[in-house]
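1. Predicted structure and sequence below. I'll ask about it afterward.
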Amino acid sequence: MEIKWLKSFVTAVECGNFRLAAEKLYISQPSITVHIHQLEESLQISLYERNHTQLTLTDEGQYYYYLAKDILKKIEDSKRKLSLYSVQKRTLLKVAISPILVETNLPNILFQFTLRNPNFEIQIIVEDSKYMDEIILKDEVNLAIGIGTSKQTIIHSEKLCSSPMQLIYPKGQDSSTSKRLIQLEDLFERYPLFTGHLDEAVSFEAQLELHFPTMRKMNISQSYIVKQFVKDGLGMAFLPNFIVYQEAKNGLYNIFHFDRFLLPTIDLYIRHIKENEKITPLLETIRNSYNSIK
């Protein structure tokens, strides 16, 4: 059974004769006759009674008219829905981000991208930077953003920014230049130092212990918990500037301009196997966003 047979039959019934049906469908009248005959053979039932030049719908023909009309409507509906689906179909991008980036502006960058590009859908996966190569190679994510470069030659690493380390401590402590040395000693006497949330901080902990022998440490693995504890007045911590500057600006904690010795910088990288049409729009958005805040 072909759609054109159904169209010829339904149109012939609605027009009342084959000639008008042929004109409406822009085909020849013999074509209408052939289509209806083929439809009858397919159904193995007569749709018309034929008395010389007179054609009258049989009871079966009258009943089948409504069925055929419904079939054509469903076909058109399915074509419309498929077309709509094709237009609205979204490209799913899986993005891994380091836990340290959860409370930065990165989630908002990703959110704003989806608003401007409704054909994209983003799934965020929070993963430690040291496991990002593994999930990229397993094709579990399209790209990953975290601290440090990839150790795999097949994975492309692109630096987004370098951020100095900052010492943050609770509000209410004097941070004036004239009292800086005294205050630094006082801070290490007053507060424990949160550690364990950033591998890069391990490199200078020994130096800190030489300068501040009475230093107390408290190991906390998640940076967002560290920041909250500092806000609550429970301790202090070294964190990259890019994850603390906004909250410090908003007065949620203080930044001490540590200059006892040179602190390391933290490099933020975006990693992916290769750039392609699927991820290029998002890559460009992330690059532009970080370029604007450098």
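-> Now that the structure is in, tell me what you want to look at.
2. all contacts plus neighbour counts: C-alpha atoms, from now on.
-> Fine.
3. wait, what's in contact with residue 102?
-> With contact taken as C-alpha atoms under 8 Å, 6 or more residues apart in numbering, residue 102 is in contact with 126, 224.
4. The most centrally placed residue in the chain: what's it in contact with?
-> Residue closest to the mean C-alpha point of the chain, counted by C-alpha atoms, centre = their mean, is residue 122 at 1.0 Å. Residue 122 sits next to 92-95, 110, 114 when contact means C-alpha under 8 Å, 6+ apart.
5. Sort out which of the residues you listed are buried, if you could.
-> Neighbour counting by 16 or more other C-alpha atoms under 10 Å classes 93-95, 110 among the contacts of residue 122 as buried.
6. just how off-centre is the strand or helix carrying residue 75 within its chain?
-> According to DSSP states H and E, residue 75 maps onto helix 59-88. Helix 59-88 sits 36 Å away from the centroid of its parent chain (C-alpha atoms, centre = their mean, to the nearest Å).
7. in what helix or strand does the spatially closest residue to residue 69 that is not a sequence neighbour lie?
-> Spatially, and ignoring its direct neighbours in sequence, residue 69 is nearest to residue 10 (6.4 Å; C-alpha to C-alpha, 6 or more residues apart in numbering). Using DSSP H and E, the element containing residue 10 is helix 3-15.
8. The helix or strand following that helix to helix 3-15, inter-axis angle?
-> Downstream of helix 3-15, the next assigned helix or strand under DSSP H and E is helix 18-25. Relative orientation of helix 18-25 with respect to helix 3-15: 120 degrees, computed using axes from the mean of the first three to the mean of the last three C-alpha atoms, to 10 degrees.
9. Please compare the first structure with the one that follows:
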Amino acid sequence: MNINCLKKFITAAETENFRQASEVLYITQPAVTKHIHRLEDELDIQLFERTGKSVKLTQAGLFFLPRAKEIIDSFDRNMEDFNAWKQGYTQKLSIACAPQIASSFLPPLLHRFISQFPHIDVHVDIAKSYDIGEKVSSGIVDIGLARTPSAYKNTTSLIVYEEPVVLTGPIVKMADEAFLLANYRLLTNNHPGYWEALLKELKKESPHIKTMTVSQIEVTKRFIEAGLGVSYLPKSMVQEELLAGKLSIYPSAAAKKQMSITYLIEKVVTDEAKLFKHFLLQHDEKESSILNKKGKAD
């Protein structure tokens, strides 16, 4: 059975319009019609009822549609496995990861992991922390790395990494927390874990703080560099900017009460996931030791 014909059939069935299907598929309408006719000839049954420009599935088409989708899904999965085998992979690990984690400690961790286990085909799906529990729960990915625990009962959430939160702002000589909060907007909600508690704490001392919601840490840092505000960010997320002299961190009693937490979310633990978890916990121990040494030095 021709896979291309099946794909054209599924798109035509979902749009119920051959012209719209042709636009989705980036081919001509006659080409869509030709593929549908070829499939109907092969199955020896009519799949669409045609009335003028509109089409709708026959009973046979309705019956065949979910089975066509199963065939395509199976074909895609098997081709993915075959292509992975051609590249030398014999195992697979899929990880859903929050953007902040993916741009901080995950790259060096993955580099070490892949170097030691080159036969494992690693797939990384960047997703919001709130969505990662669902991806693990439904089996879309093997494990998740998120800033919030999973809400799904068939998953577990293990704290694997904790790091300090720091008050980050533009470089201002002799500035302290009170000065920064009085003269700059506070850029909030760029981390799903600590902002509710942090704002409550800050407003006890400064009830009239001006805030601006900025949902991404990378954008928050650019805003701070431009003098638009200050924020409380995980320390690992500002290391490059500190070294480059683009930003500065300031002592903060409120920040000391908060931590940026990374959760490992699991459901069914595969052999590959066990290996990665071991690497992750080792990384946590090393990073904690480094942060403790830096904290004493500071």
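-> It's in. Since the structure is predicted, the reported quantities are computational estimates derived from the model, not experimental observations.
10. ok, back up a step: how about the secondary structure of the residue nearest to the centre of the first structure?
-> Assigned by DSSP: H, G, I helix; E, B strand; the rest coil, the conformation of residue 122 of the first structure is strand.
11. Quick check: closest non-adjacent residue to residue 8 of the first structure.
-> Residue 8 of the first structure sits nearest to residue 32 (C-alpha to C-alpha, 6+ apart), 5.6 Å away.
12. aligned partner of residue 258 of the second structure in the first structure?
-> Under the alignment (TM-score structural alignment), residue 258 of the second structure pairs with residue 264 of the first structure.
13. I'd like to know how far that match sits from residue 191 of the first structure.
-> As judged by C-alpha to C-alpha, to the nearest Å, residue 264 of the first structure and residue 191 of the first structure stand 22 Å apart.
14. Among those two, which residue is more densely surrounded?
-> Neighbour totals were compared for residue 264 of the first structure and residue 191, and residue 191 leads with 20 against 16 (other C-alpha atoms under 10 Å).
15. ok, for residue 250 of the second structure, nearest residue in space, not its chain neighbours?
-> In space, and not counting its chain neighbours, residue 250 of the second structure is closest to residue 167: 5.5 Å by C-alpha to C-alpha, 6+ apart.
16. residues near the one you found, how many?
-> Counted with other C-alpha under 10 Å, residues neighbouring residue 167 of the second structure total 22.
17. How about residue 292 of the second structure?
-> Residues lying near residue 292 of the second structure (other C-alpha under 10 Å) number 12.
18. tell me which element it falls in.
-> Using DSSP H and E, residue 292 of the second structure sits within helix 271-297.
19. other SSEs contacting that helix?
-> Applying 3 or more C-alpha pairs under 8 Å, 6 or more residues apart in numbering; DSSP states H and E, we find helix 271-297 of the second structure packed against strand 91-97, helix 106-116, strand 156-169.
20. on contacts alone, who are the packing partners of the helix holding residue 10 of the first structure?
-> helix 18-25, helix 29-43, helix 59-88.
21. Is it correct that the residue nearest to residue 8 of the first structure is in contact with residue 13?
-> No - between residue 32 of the first structure and residue 13 there is no contact under C-alpha atoms under 8 Å: 11.3 Å.
22. what about these two, which has more around it?
-> Using other C-alpha under 10 Å as the criterion, residue 32 of the first structure and residue 13 rank with residue 32 on top: 24 against 16.
23. check contacts around the more buried one.
-> 5, 8-9, 12, 18, 21-22.
24. now, which of these sits nearest residue 126 of the first structure?
-> Closest approach to residue 126 of the first structure among these (C-alpha to C-alpha): residue 5, at 56.8 Å.
25. Contact partners for the closest one?
-> Neighbouring residues of residue 5 of the first structure by C-alpha under 8 Å, 6+ apart: 32, 35-36, 38-39.
26. can you check residue 50 of the second structure too?
-> Per C-alpha under 8 Å, 6+ apart, neighbours of residue 50 of the second structure: residue 56.
27. and it, helix, strand or coil?
-> Three-state assignment for residue 50 of the second structure (three-state DSSP): strand.
28. Now render the helices and strands packed on helix 3-15 of the first structure as a markdown table, adding distance to residue 238 of the first structure.
-> What follows is these, written out as a markdown table (distance: least, C-alpha to C-alpha, whole Å):
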| stretch | distance to residue 238 of the first structure |
| --- | --- |
| helix 18-25 | 77 |
| helix 29-43 | 80 |
| helix 59-88 | 46 |
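29. out of those helices, which comes closest to residue 180 of the first structure?
-> helix 59-88 (58.4 Å).
30. what about residue 253 of the first structure, how many neighbours?
-> Residue 253 of the first structure has 24 nearby residues by other C-alpha under 10 Å.
31. With adjacent residues omitted, what lies nearest to residue 6 of the second structure?
-> Spatial nearest neighbour of residue 6 of the second structure, excluding adjacent residues (C-alpha to C-alpha, 6+ apart): residue 68 at 6.3 Å.
32. right, and that neighbour touches residue 8 too?
-> No - in this structure residue 68 of the second structure lies outside contact range of residue 8 using C-alpha under 8 Å: 10.5 Å.
33. Give me the more crowded residue out of the two.
-> Under the criterion of other C-alpha under 10 Å, the comparison of residue 68 of the second structure against residue 8 puts residue 8 first, with 22 against 18.
34. Point me to the helix or strand that includes the more buried one.
-> For residue 8 of the second structure, the host element (DSSP H and E) is helix 3-15.
35. Packing partners of that helix?
-> On a contact count with 3+ C-alpha pairs under 8 Å, 6+ apart, helix 3-15 of the second structure meets helix 18-25, helix 29-43, helix 59-86.
36. you'd agree residue 118 of the first structure is in a strand?
-> No - in this structure, residue 118 of the first structure is coil, not part of a strand, as judged by three-state DSSP.
37. isn't it right next to residue 90, touching?
-> Yes - applying C-alpha under 8 Å, one finds residue 118 of the first structure in contact with residue 90, separated by 7.4 Å.
38. gap between residue 184 of the second structure and residue 174 of the second structure?
-> As judged by C-alpha to C-alpha, residue 184 of the second structure and residue 174 of the second structure stand 15 Å apart.
39. Repeat that for residue 11 of the second structure.
-> Remark: distance between residue 11 of the second structure and residue 174 of the second structure (C-alpha to C-alpha) = 63 Å.
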